[in-house]
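*Asks:* just a sequence and a predicted model for now, questions to come.
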Amino acid sequence: MTRPRQHDDAVISACQAWIAGHYDAPNPVARMVQRSGLPERSFKRRFRSATGYTPVAYVQALRIEEAKQMLEAGEERIDAIAAAVGYEDPTFFRRLFRRSAGVTPAQYRQRYKGGGGN
């Protein structure tokens, strides 16, 4: 994940702090909107303006980065990793992972297991 840009939007910063610990929560964008107290459209506009990411893309990037760490560090099944980072559908997770990382989760694990390829 490219480093999100620095910003001074306290509401969005609070949501970023919350999502960092709750990226695996169901409906994370809706929950951030609720926590922000903003109308959904305003939240999404401010989030993108502040971070450079749409809220959905931000959550997906966090989830994929966490999945990468789990793939590098352990032997947990890919379906279990998908569930651990918040994806109920392992097929969707694999497709999203491949789009983001350029390889499947299994290929990523093989390439980077034990930190040898970073």
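*Replies:* Yep, that arrived. Numbering: from 1, shown residues only.
*Asks:* okay, CA-based contacts and neighbour counts for the rest of this
*Replies:* OK.
*Asks:* count the neighbours of Val29 for me.
*Replies:* 21 (other Cα atoms under 10 Å).
*Asks:* Pro55 is in contact with that one, correct?
*Replies:* Yes: using Cα atoms under 8 Å, Val29 is in contact with Pro55, at 6.2 Å.
*Asks:* please compare the first structure with the one that follows:
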Amino acid sequence: MTYVDNAVEGLILDWRHGRPGRAYFVTDQHPVILRDFLETLFSLYGVDAPIPDLDADTAAQVVPVPAGWFVGRPCTLRTDKAVAELGYRPVVPHAAGFAAGFATVKEALASDAA
């Protein structure tokens, strides 16, 4: 996951120091299990149903994103190149960004309910 301030930091560093034709991953540099993230997000919206386990063939047919994310295979986005070539470092720690993001969602939901 990448908190918006960290994504913007990566964009600015790429604009200033990136090399033409290069692509860089920027993240909060903290492992996140997508299923756990989505289940937490769904619970904020009142959805109290777990994401079902799918076998790889079924997931590849019905899930509109890389199916491996939903069947327990790791998907690692490495920031090594952004760190080495751009000097990238997250400006907001993962825990702070995660908390701020969920606080924003909760506030929006409360506002919509009012």
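*Replies:* Here it is on my side, so go on. Treat the numbers as computed from the prediction; the structure is a model and nothing was measured.
*Asks:* TM-score for these two?
*Replies:* Superposed pair, TM-score by TM-score structural alignment, normalised by the length of structure 2: 0.29. Supporting alignment: 57 aligned residues with a Cα RMSD of 4.5 Å.
*Asks:* longest helix of structure 2, counting residues only.
*Replies:* helix 94-113 (DSSP state H).
*Asks:* which positions in it come out as buried?
*Replies:* For helix 94-113 of structure 2, the neighbour count (16 or more other Cα atoms under 10 Å) marks His94, Gly97, Phe98 as buried.
*Asks:* what packs against it?
*Replies:* Contacts defined by 3 or more Cα pairs under 8 Å, 6 or more residues apart in numbering; DSSP states H and E place helix 94-113 of structure 2 against helix 34-44.
*Asks:* C-terminal to the helix it packs on, which secondary structure element comes first?
*Replies:* Per DSSP states H and E, the first helix or strand lying C-terminal to helix 34-44 of structure 2 is helix 56-62.
*Asks:* thinking again about what came up before, make TSV from the buried residues of helix 94-113 of structure 2 and add distance to Ile12 of structure 2 to it.
*Replies:* Shown next, in TSV, are these (distance: Cα to Cα, whole Å):
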residue	distance to Ile12 of structure 2
His94	19
Gly97	19
Phe98	22
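*Asks:* going by distance to Phe37 of structure 2, which of those wins?
*Replies:* Looking at those and their distance to Phe37 of structure 2, the nearest is Phe98, at 9.6 Å (Cα to Cα).
*Asks:* who are the contact partners of Trp18 of structure 1?
*Replies:* Met32 (Cα atoms under 8 Å, 6 or more residues apart in numbering).
*Asks:* quick one: secondary structure of it?
*Replies:* helix (DSSP: H, G, I helix; E, B strand; the rest coil).
*Asks:* count of neighbours near the closest residue to Cys15 of structure 1 other than its chain neighbours?
*Replies:* Excluding the flanking residues, the one nearest Cys15 of structure 1 by Cα to Cα, 6 or more residues apart in numbering is Met32, at 5.8 Å. Here the number of neighbours of Met32 of structure 1 (other Cα under 10 Å) works out to 22.
*Asks:* also Ile64 of structure 1?
*Replies:* Look at Ile64 of structure 1: counted by other Cα under 10 Å, it has 24 neighbours.
*Asks:* likewise Ala20 of structure 1?
*Replies:* Neighbour tally, Ala20 of structure 1, other Cα under 10 Å: 12.
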